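>>> got a structure for you, letters missing:
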C-alpha cells in the first residue's frame, strides 16, 4: 500500500450525538412499527414505488425479503402485509432512488467517506456503476464491466496458487448465484469459501450434524401452531426475526406455553401487539413469555443441566412418565454415561452458576415434566461462545430425553439470521466440502475439484496477515464490519493486492481495501432481472428448509447493474478462458439452465424448475423431521453428549460484554439511530450496565467511558461510549455491533466451529480520556 495515501479509518468515528434514554418497552410491534416501516420506505423509494415493493414482498410469486430467514406461511399469506418493520426497512434500503455514479466518487475521496459513521455511509444510495480504485489512488473511478472482469482475472491468474485467493459469501446471495459461484471457485482450484455462516450458526451445524445427522433444524412453521412448549434461548425475535412474533402469538392462541431465556428482558420476548388484527391496532398485547429466565451471559449450559437434573429426579420418582424411555431405547446411544455425568452436579450449584433463581428452574421443569411436544429455538446468544457447540449438544440432550424430535409439534429450531444463509450452504458454499459432494461435482462436470479444505472467516483473516492471501473477493456483505477484531481485520485487508466487492450499497468494507479495489454493483432482490426480454427468477431457502422462488418487480435504479449470477458467469469466463469445461454463457443467459444442473449435483432438488415455481415452493428432505437419524458413525441413533461447564473468573474490574443489534439495524446495515424497544434514541455508542455495577465501579449513568479488551496481552480499545443503566445481570454488559467488534479478539473462538465469541468478551471500563 502506498504509504503516502491517507489510510481510511476502520472504525466508526468516535463522536457522540444527542442521546435520549426512555423506559424500555414491554411489548413489540404495534402501530409504531407500522409508522416506522412506512416512513422509511416512502422517504427512500417514494409512495408508488414503495407500495409496489411492499405489496409483492414475501408474497407467492413475488420477491423474497432480503432481511431475516424466518419462513413464510405455507398456506394463505396476509393480504395486507407479509413483512415486518425490519423487512420494510430492508426494502427501503434497496428500493431507494438515490444512486452513486462516477460523479459522486469523483467528489468524495475514500478517506473523506470513511469519516462518516456506518449509518451515514449506508444512506448515500445504490451504487450505480462499476468503480475501480487504482494503486495509490484516493478516489474510486468508473470502469467498464469488461475491464473490471479482465483486471480481476489478471490478478487471479498471476497468483502462484489458487489458494492465495479467498471468496466470501453473504447470506443474501441466491441459490443460483451461490451454486455458480462455488462452481467457478472450485474449477479455479480452491475451497477458500469463507461465508457469513462462519460467524453465526456454524456452531449449530457443528453440533447438529454429528448428533442428528443434518446441520439444520427439524421443525416446520406449522409445528409452532401445534406444540405444547416453545423454549426461546439466546434469541431476540422482536428485533432479529420480527415475523416470528406472529407464529408465537398463534401458538399462544392454540394453548402453547413459552419459556424465554435471555440476559435481557427483550420486548419481543415479553409481549406482541399485532398490527394486523383488531386487538393489536387497539393496543391490546398478547403476552408471549409465560416464564422468563434471566440467565447470566453464557450461563445457558448450567441452566440446561439444572433443568435436566430436576427432570431426572422426577423421572426416578415416576419411571417412564417424564423421560421418553421408548425413544431413548430405540433412537439414542450413551444414555447411561450421560446420566452418570448429570448425577455429578448439584442443582443449587448449577442455579448459582447460571444466575437463575432455583424456584424458576423448578417451575421450568414442572412445565416440561409431562410434555413431549417441545420446540427449542436458539440463535447467536448460544452460538457465539467458546462452548457454543457443546451448549447446542446439551439442547439436543434435553430434546432426546423428552423424545421431542421427529414428531409433529416438536423439534430443534436454530433460527437463521440472513435470508439465504442456509441456502448458501445447501448450494455447497463451504470451506470443508465432503468427499461425496466433490465426487458429485466431478461426475457431473468432469473436472477434478480441489480436495484440501479451505479457509473459513477467521482463518482467512489470519492468512491475510501471514501473506498467504493476495486477493479477497466478497460476494455481498460488509466483511470488515461483520468480522471480529476490526483493526486486525482491516490491516489484513490492506495487505491484499486486490479486494473486490459485489454490492448494492456503499459500506465500510469498500473504504478499507487492498492495493487495488473494485466494486461491482448488483441487482437487489426487489429489482427486475431482465435477460433477453425475459424476467428471471431466483430461489432461496428459509430457516425451515423451504425453497421458493423470488422474482423482483421494481425497475433498477441504473441500467449498469448485473445480477450476481451474471457477475459470476462473466468473471468465470474471463478468468478460466479455454481451461473451463462449464458453459458459462448458457448459465448467464438462463437461470433455468443453472437449476437444471443444480439438481444433478445436490440431493433433494429433483424437478427443481417445476417445483420452485409452485406457490410456496417445496421442502428439502429432512430425515430427522421424519424420525430418521443419520449422525456420523452412529448407526441411525442420536448420541447423548457428555459436556462440561465453563468457568468464567473475572477480576474485580472486569466485565463480560456481549455485542447485540439495535432494533434499527439488520446485521451491519444501520437503518436508523433509535432502539426504541430498549429506550435508546439518537445514539449507538452506549454500554448497558447493571446499576449496582455502575455504582461499584465509581460511575453513574450518563458517564462517558472507554472500553478495553486485553486478551493475549494486546490492548483493544473502543472509545467514547455512554453508560446506560439497564436490567442486566451483574458483571454483564451489552453493546451494539459493529461499533464494539474491535474488542472481539480474533483468536477467541468456539471450539470446533471456529465462530468468533462475540457474545463473550472480557472488558475493562475506564473514564473516557478526552
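Ah, there it is. Please read all numbers here as calculations on a predicted model, not as lab measurements.

>>> Every contact and neighbour count from this point should use C-alpha atoms.
Fine.

>>> I'd say residue 380 and residue 200 touch.
Yes - taking CA atoms under 8 Å as the definition, residue 380 is a contact partner of residue 200 at 6.1 Å.

>>> could you pull out the strands for the stretch 601-750 of the chain?
Secondary structure of the stretch 601-750 of the chain, counting by DSSP state E, counting those that start in this stretch: strands at 618-619, 638-639, 654-660, 665-666, 669-670, 680-681, 686-689, 704-709, 716-725, 732-736.

>>> Isn't residue 231 up against residue 259?
Yes - contact status for residue 231 versus residue 259: in contact at 4.8 Å, counting by CA under 8 Å.

>>> quick revisit: looking at the strands of the stretch 601-750 of the chain, which is closest to residue 37?
Residue 37 lies closest, by CA to CA, to one member of the strands of the stretch 601-750 of the chain: strand 665-666, at 12.4 Å.

>>> Touching the closest one from outside, list them.
When contacts are taken as CA atoms under 8 Å, 6 or more residues apart in numbering, the neighbours of strand 665-666 outside the stretch itself are 67, 86, 90, 240, 671-672.

>>> rerun that using 7 Å as the cut-off
Outside strand 665-666, the residues within contact range by CA atoms under 7 Å, 6 or more residues apart in numbering are 671-672.

>>> Put this next to the previous one:
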C-alpha cells in the first residue's frame, strides 16, 4: 500500500514538528554568526541590539520594551546583524575579478554574501566592471547629471526603510531642492494601503496601540502575518498574552508555526523541558483575498448577536459620539448573504460566528495585520473594514484596544513621518517653504509602480537609491529589469552588492555607507541617528563596531555630499554643516514638524526616546468631520481571477532564512523546506485534480497574460494545508508572475499576495 504521508520522498522537504523559537532558533543564531565570521566587539554587538545605549536592529520595526532584558534580539534580527557586521568584504579586487555580466548569473544570496562594500565604485562600460572612483568625483558626477535634467521629474529618489530619520529627511530635502516629489519608497510595496486607508477611517495612517496595550487586551485578532519570521520579537508579547489567558485568533491561508506554538529562548524552563506555549486559540484559514468578506462576516454575526441581546454588544455611546457612517455600513453588511461570505472568505458560517462570539464577549481587542492583508487589489478598503470591526465596540482609543499594522523595516514608518512621500500634504510643503528659502514642488510624484512605468517610457534620467534592492523587490521583473537599464545614471547608496546594482544604464555608481552597527564619527564628533518603530516611538541608535572600511561614509554624509556638489557653498541649505552634526538635522526636523518633534534633541536623549502624537489613541479624529468613519468596502468591479476553474490564486511568502529581498540561506525551517526555494505549496486535492502528485515538477504561468513571459518553470509541488484554489511560493522568485498593472487601485501597492496563475506539469 502506498505511503499516504504528505511529501514523502520529495527532496529537501522534511516534516518539522518543533515549536517556533527554542533550541532551533539558538542554533540558527550561532550558525549565522559563524557563517558570516561576524565582527563582535568584545562579544557585545548582539547584546547592544535594541538597548537604550545601543543600536536599533536593522530588522523589523517591533518596539522595544521599556524594561529591556539582557538581550532584546531574535533569531532573524541576529541574522540581520550578522549579515551587516560580517567580516567579508567586497573590495575593488573582488570587482576586478568579475564582470557585471558574470555577476548577473550569480544567485541573490551569493551576491550579498560577497560582504560589505568598501570603496565607492563606478561602472566602466569598456571593461564591464565596477572600478574605484574618488568620493568627490562620484558626487560631482551625480550633481552634473541632476543639474542637466530637462525637468526635475526626470529624477527618481527611492528610499528604503533602513534609512534613519536624519538620512530620510536630508534625502527628501535634496529631492525637493532639485524640484520633484518623485519619492517611490518601500512603503509603496508593503503598507501603503495602511497609509492611504487609515486616514480616511481614523485620520492617521499609523497604528493606535502601544506595546503596553498588549498587557491589557483580552482578545488579539491576527490577520495576514507570520510573526515568527517577519517580526519574531513580537512572539514574546504574544506568548505573554497567551499565558495570562488572552484569546488569540489567527486568520491566514497557511498555518504558520509561530502562531501555533512558541518556545521562548529566554525561558529556562521551556528550554530545559523542550516545552512550548500555545499561541492561537483558534486558526481560521481564510482564502487568499478573502479577508474583507471574513471581517464583514464577523460584523454581520456581531450585529445579529447585538440584536439578540437587545443592544448590549455594540458600544452605542461610542458610535454616537465618535463615529459617522454606521447605519450605511450596517445595511451593507446585513445585506450580504452567508453564501457570498462563505464563498469569498473560504470560511464556514460556523467558523465566522465562532470568531464573532469571541469578539462580542471581549472587553478589549487589538487587531494586528501584516502584508498578507495589504498586498491585494482592494487592500486599502480591506484595511478600513478592520477599523469598522473595531469601531463597533469602541475598540480604539482605550487601554488594551486598537489597530496595529505590523511594519516590516525598522524605520519605514519614520521615513514617511519625516517626508518621504510622493503625495505630500500641503501643510507639510508649506512648512518646508517656511523653514527653507525655496519653493517646494506641489505636483504629486511617482509611486514605485509609476516609477517603473516612467523608466520604461524613457522618462527617467537619474535614479538615486537610498538602500534597498529596488528592481528585485518590485513586481514584474521582466519589465522592471529592462526599465532599469534605460536610466542614464543610477546611484546606489548601499552596504552590500545586490542585483539592482548590476542593472546599469549608461552610468552607475555604488556609494558604500555605514551600517547601523558601526560607529559614526563626523566633524562634530560621534553621532547617533533616530528611528521610529511600528508604535510611533522614536529613539536613538548608536553603532559600536569599527566601520567595515575607512572609505565608508554615513548616509547623511553621502546625501549632503551630493547636495553640496549640486548647489555649491552658498546654498540656502548648509549641507556640510548638517553632515557634520546630526543635532542640526534634528533641529530642522523639529522646525518643519514643531508639534510632533518638539524638543527633539532633548527628548531623544532620554532612555527609550519618546512617542509621537497619535490622536486616535486619545479619540481625536483628524478627519474632515472630526469623527471616525465607518466606510463601505470598495470592490474593484468584477475580479476576473475568480470563478474560472483552472485559475488559482498565488500568494508570495518570505522564508525563515530571509528578510525582505535578502536571503540568508536556503532553509525555511518552520515550513519544513531545506536547501531549496523552488517549491510551490498546494492543497493535495488541487494537486490530484490535475493528475499530479507531490514532488512533481510543474510550471506556473500568469493567467490572462498573452505574452507567455510571466512564468516560473520547473518548480516542485509540495502538499500543504492551504485552502482549495490557493497556492504559495517564495518571494522574490515568484515576482515574475505579478503584472505591473496588478495592484491596489488606491495605493498602488502590488498584489503580491493574490496573483492569478495556472498550474500545469513541467513542459521541459
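Noted; the coordinates are in hand. Keep in mind that what you see is a predicted model, and the values were worked out from it rather than measured.

>>> could you measure the counterpart of residue 696 of the second structure in the first structure against residue 673 of the first structure, distance?
Alignment note (TM-score structural alignment): residue 696 of the second structure maps to residue 703 of the first structure. Applying CA to CA, to the nearest Å, one obtains 20 Å for the distance of residue 703 of the first structure from residue 673 of the first structure.

>>> which residues touch the residue most central in space within the second structure?
Nearest to the mean C-alpha position of the second structure, by CA atoms, centre = their mean, lies residue 408 at 3.4 Å. Taking CA under 7 Å, 6+ apart as the criterion, residue 408 of the second structure is in contact with 60-61.

>>> Can you tell me what it aligns to in the first structure?
With TM-score structural alignment as the criterion, residue 408 of the second structure lines up with residue 417 in the first structure.

>>> same thing with residue 213 of the second structure?
Using TM-score structural alignment, the partner of residue 213 of the second structure in the first structure is residue 223.

>>> number of nearby residues for its match?
Residues within reach of residue 223 of the first structure, counting by other CA atoms under 10 Å, total 19.

>>> check which helix or strand covers it.
Following DSSP states H and E, the helix or strand that holds residue 223 of the first structure is helix 221-224.

>>> what's the average distance of the helix or strand following that helix to the second structure?
Along the chain past helix 221-224 of the first structure, the next helix or strand (assigned with DSSP H and E) turns out to be strand 229-233. Between strand 229-233 of the first structure and its aligned partner residues in the second structure, the average distance after superposition works out to 0.3 Å, using mean CA distance after the TM-score superposition for the first structure.

>>> before we move on, the earlier item: would you reformat the strands of the stretch 601-750 of the first structure as TSV and include distance to residue 193 of the first structure and mean neighbour count?
Shown next, in TSV, are the strands of the stretch 601-750 of the first structure (distance: least, CA to CA, whole Å; neighbours: other CA atoms under 10 Å):
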stretch	distance to residue 193 of the first structure	mean neighbour count
strand 618-619	26	19
strand 638-639	30	25
strand 654-660	25	22
strand 665-666	23	22
strand 669-670	23	24
strand 680-681	38	20
strand 686-689	34	24
strand 704-709	30	20
strand 716-725	28	22
strand 732-736	27	23
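
>>> out of the ones you listed, which comes closest to residue 434 of the first structure?
If you check each of the strands of the stretch 601-750 of the first structure against residue 434 of the first structure by CA to CA, strand 638-639 wins as the nearest, at 20.8 Å.

>>> how far apart are the closest one and its match in the second structure?
In this overlay with the second structure, the average offset of strand 638-639 of the first structure from its partner residues is 3.2 Å by mean CA distance after the TM-score superposition for the first structure.

>>> what about that strand, distance to the chain center?
Between the centre of strand 638-639 of the first structure and the centre of its chain there are 27 Å (CA atoms, centre = their mean, to the nearest Å).

>>> can you list contacts of that strand?
211-212, 331-334, 629, 631.

>>> residue ranges of the helices in the stretch 601-750 of the second structure, please?
For the stretch 601-750 of the second structure, helices defined by DSSP state H, counting those that start in this stretch occupy the ranges 684-689.

>>> SS state for residue 186 of the first structure?
With DSSP: H, G, I helix; E, B strand; the rest coil as the basis, residue 186 of the first structure sits in helix.

>>> Map it across to the second structure for me.
Taking TM-score structural alignment as the alignment basis, one finds that residue 186 of the first structure is matched in the second structure by residue 176.

>>> picking up where we left off before, any idea how far the residue nearest to the centre of the second structure is from residue 230 of the second structure?
Look at residue 408 of the second structure and residue 230 of the second structure: by CA to CA, they are 7 Å apart.
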